[in-house]
Every structure is written in structure tokens, then in C-alpha cells.
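Novice: Kindly generate the corresponding structure for this input.
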Amino acid sequence: MTGEHAALTTPPANGDYAANRPPARGYCEAPDRLEGFIRALESARGKRLLIVIKGHPDPDSIASAIAQRHLAKAYEIESTIVFFDPISHPENRALAKSLDADLRQYREDMDLGAFDYMSFVDTQTPHLPVRVARPPPILTFVDHHKIVGGFDAAFIDIREDAGATSSIYAEYLEHSQFGLRLGSSEDARLATALMHGIRADTDSLLLARPIDFRAGAYLRQFIDSDLLRVISKQSITVRTMEIIQRGLNNKVIRGTFLLAGVGFVREEDRDGIAQTSDFLLRHEGVETALVFGIVNGDVVDGSLRTNSATIDPDGWLKAVFGADSAGRHYGGGRRNKGGFRIPLGLFARCRDRDALWAIGKKTIEDLVFEKIGVEQDDKDAG
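Specialist: Next up, the predicted model:
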């Protein structure tokens, strides 16, 4: 599914959510769940909602709770975020303060039974950690861990294929009609919180899944970069996440070989091509991944990663891309990795970027697929 599912819902009565809201561009993994989530919120319009953070609040649970409150507000739902264990990590305390998150620690004089509904985020069990005579019914339960036990709720969304609950909420935001808006400081803080939550729960993207990269590609246009630098230690840049998303969208698999073009890339982001190749090799079930793009508008830059016993990156890339008039090879490598850089020369002056990319992409694909075909024929003949 693509952007045509961006308008799955009827916009809420309050607020102009269409203003400054970019259209959805990514893939919606679960449109039926999105619709179920919206129906649950609509059923609670005008009610009071208790949003529960269990355990010590961490970046993913904090961001998910804030997102739940943001989405509920569109349906005139009054939400209160309550946590029960102290925010123990100094970075998480700084996060909550920097975001002006309005999180409330449970006190014995709080009447949790006075709420109309409860929502649980980023937790395996839907039970309050304190005794409440008549706990409110569960409106929504959203998490990315394997569920423990059964329970009743108006809406449940558990995705074990997500690296972070924040990624699920980012999908809700992107593919509904009350998503994040450009120019809104409140929405920028929410986007920043979700991005930090994703990074924190995926070990700086090392454990990220496709939904996490789709979320990152969506959120990057809204985040407050200065705030993100303050609250996170980054090993993969936001722009690299977007390049990885392009690689996921554009990948072509032939047998155990994956090829992906990621379009135009800034010089300062060129490392994202290699990181995308690394990611696709780990997550797409192939033996070899080759990712390429046009860097700085004047060179085709590519990266190859392989765990194949039959591909020597150095020899393979030299055979595919050849050499210039001076005999300098465009590509090369060692052991399980390699790369290539092919100057566009006069063609770099082409003003039609779409045409330039189409020519570059077609040329690379033809060369690679021809090489794969020759190798496959040789293997079959043997």
C-alpha cells in the first residue's frame, strides 16, 4: 500500500489538521489496524483517558505516550500520562524535561478509577501496577513485544516486527488526517521524541526493522535537530535513515542478489549508501547487496556487501564497471565489501534530474544484471 491510504479517516471536528501537513509518502503496513485505532478514539470522544507507562519510563515509552495523547486530543479526549516507577536514568529525566512532556508520577491520592478509559503503551501486560477497585476499561494497547497473557481491549496493536513502539505511532500519524504539521513547535517536539525513541530501542538502528526506517523517513521532516542532538547520541544520521528507506522501497532481488538505487545523495550523506547496503544484506535474506546513488550530482557512487563464498568484491566490481582511459578501475574492494565511483562528466550538467537518474539507474542495472546472468549461466553449465 502506498500514499493512497493517507486519507483513511474522517478528520476530527476540531482543528485544521490539513494545514501545513505533508501528504503520506511511505508504505502503510497495517491500514486495518489504523482504522481500528481511529474507531477506538472516536468511540471515546470527549472522555477522560489515563495513559499508562509501566516500568521505568524510557525514550520509547515516553514518546509513545506523548503520541497517544496527541492523537487522542484530536478527538477531544482529555488525557493524563501517569508513570509508576521513577524516571531513573538521567538522560530520560532530561528527555522528559526538554520535551515539556507533562508526565505525572503516581501518587496514592490519585483516583485512577475516575478515568473513563485506559491506554497502555510499550508494555507486555495491560495491568495497573497498583490496586484500583474498579479500573477503567482498556481503550487501546500498542506495543512491539510478544504479548504475555490475554485481555480485553477496544483496540490492540502488537507488532513484534517493529523495533520500537514509537514506529507504530509514527505510522498512525503519517497515514491519518491529523498527522504532524510543518512549522508547529509542539509537533516538532513529538517527532523528535519519536525519533529518539526509535533509536534508543533499536540500539542506534542496529536492530531496526523496515517499519522503523519508514518511521524515521517520515519523522525527519518535522524534527528539531538541535533538540535531537541534546537528547540523543547518534550513530546513524536522520538523512541516512531516509536513504535506507529509499533502498527498501527500490530494491530488486534476483536470486540471492539485491540491487537498489537510492537516487540523488548529498556529498555529506554519501556514507548512507554503504550503511544502506549493510542494512539490506542483514535484513533481506540475500547473500549480496549492491546499493548506488548519484552523489553531489556528478558521480555515481555504489557500495557492495556480500557474504557469498563465490563473489570476490574486488574482481567482481572491476569486471562489471571496467576502467577509465588511464586504466584506473572505477570499482574495487576486499573480502566481503567493495565500492565504485563513476564520474558523470558532461552528463552532470544535465538539468533534467529525473532523466539523468533514469539513465544512470538503467545503465547500472543493465551492467549488474548482465554480470549476474553470465555467472548464473556458468554455474548452471558447471
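Novice: only C-alpha atoms for contact and neighbour calcs from this point on.
Specialist: Fine.
Novice: Work out the gap between the longest helix along the chain and the centre of the chain.
Specialist: In the chain, taking DSSP state H as the definition, the longest helix is helix 353-381. Helix 353-381 sits 29 Å away from the centroid of its parent chain (CA atoms, centre = their mean, to the nearest Å).
Novice: What of stretch 240-259?
Specialist: Relative to its parent chain, stretch 240-259 has a centroid offset of 15 Å by CA atoms, centre = their mean.
Novice: ends of that stretch, how far apart?
Specialist: Across stretch 240-259, the terminal residues are separated by 18 Å (CA to CA, to the nearest Å).
Novice: what's the answer for stretch 289-300, then?
Specialist: OK, stretch 289-300 end separation, CA to CA: 16 Å.
Novice: buried residues in stretch 137-154?
Specialist: Ile138, Leu139, Thr140, Phe141, Val142, Asp143, His144, His145, Ala153, Ala154 (16 or more other CA atoms under 10 Å).
Novice: my bad, stretch 190-209
Specialist: 190-202, 204-205, 207-209.
Novice: One more, so I can put them side by side:
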Amino acid sequence: MFEQSALQRSREFSSQFIEWLRGKGTVLIVTHDHPDPDSLAAAMALKHLILVKTGQRSTIAYGGVVGRGENRVMVEKLEIELVPLEELDLQQFQVVCMVDTQPQAGNNSLPADCKVDLVIDHHPLRESCRDSVWVDVREDYGASATILLEYLLAQEITICTKLATILFYAIKSETQDLGREWSRADRLAYLHLLPLSNNRILFDIIHPEVPRDYFAAFSLAIRNARIFSDVLVFNLYEIGNPDIVAEMADFLLRVDRVKIVLGMGHYQEDEILSFRTLLPDIRAGAVMQEVVAGLGTAGGHGMIAGGQIRSVDKDSTSQNDLEETLTERLLNCLKRPVGPGQPLVVS
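Specialist: The predicted structure is shown next:
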């Protein structure tokens, strides 16, 4: 079912790093901050691979919070063991791995002076990976989970129902049911995992209970949204869950004649940015990096991207000024006319 060339590539890479890893001691697996299903699934699959092949136990660590309702249910139902990065003594780990992110990418909380031995990702390769011993970055793949599934299959490791479910949901959510930035490898992985997954757990993940302030975010995003040609920008101001910005961006991308969405919200001391587009030639990651140049960090794929601006004041004046700056930068980058914008809804 899977292409032999892809499996051979995964077999060679995974065999080599497993032999290098064997006997080296404790392993740390780092996800990106506020981890999404793809990052969590890749971490769980790597942890399982290392345990089966070497007997070494791994600790999965993350920065930020697991905020989105679907992700919290997934962590609970699939028994994903996570530890906040800030609670760990990093010196106790002999090997450090990263999944679905890269060293100094700006979207993970691993200190810059902490050496990363293994990087597995599907975002554009960064120069910061040059110091890592093992790097498998596949920009043409829609999900990091697909890469890890290939490792497991190539190493002939049995995949239990819960691991199959998290891998399936990761590919499902990351590619929007193979509707966004998917590759042939993602499609084959999706079809392979579907019959192995637990449908009841999938239903619970997709339909989580959510607090009332979740719906308040919808209301605020809609009321604050402004449209500039085919670009929509919204500001959630102070938020308690950083994932809500991306969720609102996905939701507002459904507005008719809107092809590009930029959303923002202030979480703790930082500004969280989310970018979505329906135009495959936009190169969202590059656009976001240009928009936040000199202000923060950003990264992404062709049609989805995110960014962070550290230490931003949360008062309304600072928030409005930042929104105006980012909007103007975005419109100039996209060569769209700069203007006052039109409200999404008129109250």
C-alpha cells in the first residue's frame, strides 16, 4: 500500500538513529508550544518507537497549554502523558528530540542553548537544524504524524488502537480531512489508520464540551472582523486559550469572497498570530515572517502559518496599534490596497 521508496527512506533513517540512540540514557521529546494533534501524535509515536526498539523511556514535554477542547479530550481519552517543560531539569536528559517544530523556531520553549539531537518535522527546514545529529524534515508532507507512521511500519512495530487513533486524528485535523496541503503519503496513512482507529473516541474528540466563553470568542471575532478586499483581519484582544485564535481563523475563512485571514489575540504577555489562506501560491509561512519581521517570529506551510510577538502590552491602545501595524504590513506584503476596511457585520 505504501510506496516502497518512502518506506525504504524511513527504514534507513529510523534504523540509523535508533542504533545511535541505543544505550544513551534518558530521552526528552519536545513538541511545539500549545501542542496540536499533529505534534502530540508525532511525540507519542516516537516515544513508542524508542521504547519498543531500545527499551529506553522518553518524556514528552511542552510549553504553554493544551487549550483547545478537542486536544484536551484527546489527551484524556488517549492517555497521553505530558509534562510542562518548565517543570523539568533539562540536564537530566542525555538525548533531546523535537517533533513538529525545530530549534529556535520561536514556537517552542526549549532554551536556545539546549542542543537538539533529533528533529522530525514537515515545516520548511531552518538553518538552526545544522547542529542536530539527525534531521528528517519533509516539507512535502502534510503532517509530521505521517512521517512517524512510516517509521513504525518500516520497523514492523505493532500499532495499538489508541496510537492509531491519535495518528489518524492528527492527519485528519492537520490536512482538514485531506482537503488542505496533503500529499500522497498523507492519504495512504489516513486510509491505513482509519480501520484501526476507535470511532467512539474520535467522536468524543471531534465533539467536545466547551465552556461558554468559547462562544463569546466567536461573537468577539465576528464583531471585530474587518475585510480588506479578499483579506479579513480580526482581534480577540485578551484570551485565556491561545488555540482559539487559530480556531477562529479557520472559522472566518468560510466568509464568502474572503481568501486570506489574519487573527490575533493577547495571551499572558505575548501576541498569538494565526494566518490562513485558500490561495495555494501565497506561501503563508514566508508572508507571516515578513509581516512580523523585527517584531517576533513566525513559520508555517503554504496555506497555514502562525506567529508570536513576545512581551506585548495588553491594554486596548497597544492592541489596536499592533493590529493596525500588522494589517498594514500584511496588505502591503500581499499588494492589496490599504484602507479602513469594512466590518464583517453591521450592528
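Novice: and of the buried residues of stretch 137-154 of the first structure, the nearest to Ala217 of the first structure?
Specialist: For these, the minimum distance to Ala217 of the first structure (CA to CA) is 19.3 Å, reached by His144.
Novice: The closest one corresponds to which position in the second structure?
Specialist: Using TM-score structural alignment as the criterion, His144 of the first structure maps onto His122 of the second structure.
Novice: Next: Arg282 of the first structure.
Specialist: In the second structure, no residue is equivalent to Arg282 of the first structure according to TM-score structural alignment.
Novice: Give the buried residues for whatever helix or strand Arg282 of the first structure lives in.
Specialist: Using DSSP states H and E, Arg282 of the first structure sits in helix 271-283. Under the neighbour-count criterion of 16+ other CA under 10 Å, helix 271-283 of the first structure has Asp271, Gly272, Ile273, Ala274, Gln275, Thr276, Ser277, Asp278, Phe279, Leu280, Leu281, Arg282 buried.
Novice: And stretch 27-35 of the first structure, by the same measure?
Specialist: Across stretch 27-35 of the first structure, burial judged by 16+ other CA under 10 Å covers Tyr27, Cys28, Pro31, Leu34, Glu35.
Novice: Please name the nearest non-neighbouring residue to the fourth one.
Specialist: Leaving aside its chain neighbours, Leu34 of the first structure sits nearest to Tyr172 (6.1 Å; criterion: CA to CA, 6 or more residues apart in numbering).
Novice: for the buried residues of stretch 27-35 of the first structure, which one is nearest Thr80 of the first structure?
Specialist: Proximity of these to Thr80 of the first structure (CA to CA) peaks at Leu34, which lies at 22.2 Å.
Novice: What lines up with the closest one in the second structure?
Specialist: For Leu34 of the first structure, the aligned position in the second structure is Arg11, judged by TM-score structural alignment.
Novice: That match and Leu153 of the second structure: what is the separation?
Specialist: From Arg11 of the second structure across to Leu153 of the second structure, the span is 8 Å (CA to CA).
Novice: Tally up the residues packed near the equivalent of Asp100 of the second structure over in the first structure, please.
Specialist: Correspondence of Asp100 of the second structure to the first structure, assessed by TM-score structural alignment: Asp122. Neighbour count of Asp122 of the first structure, defined by other CA atoms under 10 Å: 26.
Novice: Asp122 of the first structure and Val142 touch, don't they?
Specialist: Yes - applying CA atoms under 8 Å, one finds Asp122 of the first structure in contact with Val142, separated by 6.4 Å.
Novice: Please list the outside residues in contact with the helix holding Arg282 of the first structure.
Specialist: Contact with helix 271-283 of the first structure is made by 209, 239-241, 243-244, 247-248, 262, 287-293, 301-306, as judged by CA atoms under 8 Å, 6 or more residues apart in numbering.
Novice: Ok, stretch 371-382 of the first structure next?
Specialist: Outside stretch 371-382 of the first structure, the residues touching it (CA under 8 Å, 6+ apart) are Val320.
Novice: Same question for stretch 1-12 of the second structure.
Specialist: Ile147, Glu150, Tyr151, Leu153, Ala154, Gln155, Ala185, Leu188.
Novice: quick check, nearest of these to Thr277 of the second structure?
Specialist: Nearest to Thr277 of the second structure among these, with distances taken as CA to CA, is Ala185, at 22.7 Å.
Novice: Starting from Leu330 of the second structure, give me the distance back to the residue nearest to Gly307 of the second structure when sequence neighbours are not counted.
Specialist: Of all residues not flanking Gly307 of the second structure in the chain, Ala298 sits nearest, at 3.9 Å (CA to CA, 6+ apart). Separation of Ala298 of the second structure from Leu330 of the second structure (CA to CA): 13 Å.
Novice: how about the strands of the stretch 101-250 of the first structure, start to end?
Specialist: In the stretch 101-250 of the first structure, the strands defined using DSSP state E, counting those that start in this stretch lie at 103-105, 117-121, 138-143, 155-158.
Novice: For the last one, grab the matching residue range in the second structure.
Specialist: Here strand 155-158 of the first structure aligns to the second structure at residues 134-137, judged by TM-score structural alignment.
Novice: Which stretches in the stretch 1-150 of the second structure count as helices?
Specialist: Taking DSSP state H, counting those that start in this stretch as the test, the helices found in the stretch 1-150 of the second structure are 4-21, 37-54, 69-77, 144-154.
Novice: Would you mind pulling up the elements that the shortest one packs against?
Specialist: The one in question is helix 69-77 of the second structure. helix 199-206 (3 or more CA pairs under 8 Å, 6 or more residues apart in numbering; DSSP states H and E).
Novice: so where is the helix it packs on in the first structure?
Specialist: Aligned by TM-score structural alignment, helix 199-206 of the second structure falls on residues 225-232 of the first structure.
Novice: cool, and stretch 58-74 of the second structure?
Specialist: Mapped onto the first structure using TM-score structural alignment, stretch 58-74 of the second structure covers residues 79-95.
Novice: and the matching stretch, which residues are buried?
Specialist: Neighbour-count burial for stretch 79-95 of the first structure, counted by 16+ other CA under 10 Å, picks out Ser79, Thr80, Ile81, Val82, Phe83, Phe84, Ile87, Asn92, Arg93, Leu95.
Novice: Name the nearest of those residues relative to Glu42 of the first structure.
Specialist: Ser79 (14.1 Å).
Novice: Translate Thr146 of the second structure into the numbering of the first structure.
Specialist: Using TM-score structural alignment, the partner of Thr146 of the second structure in the first structure is Ser167.
Novice: Wait, that match touches Ile198, no?
Specialist: Yes - applying CA under 8 Å, one finds Ser167 of the first structure in contact with Ile198, separated by 6.5 Å.
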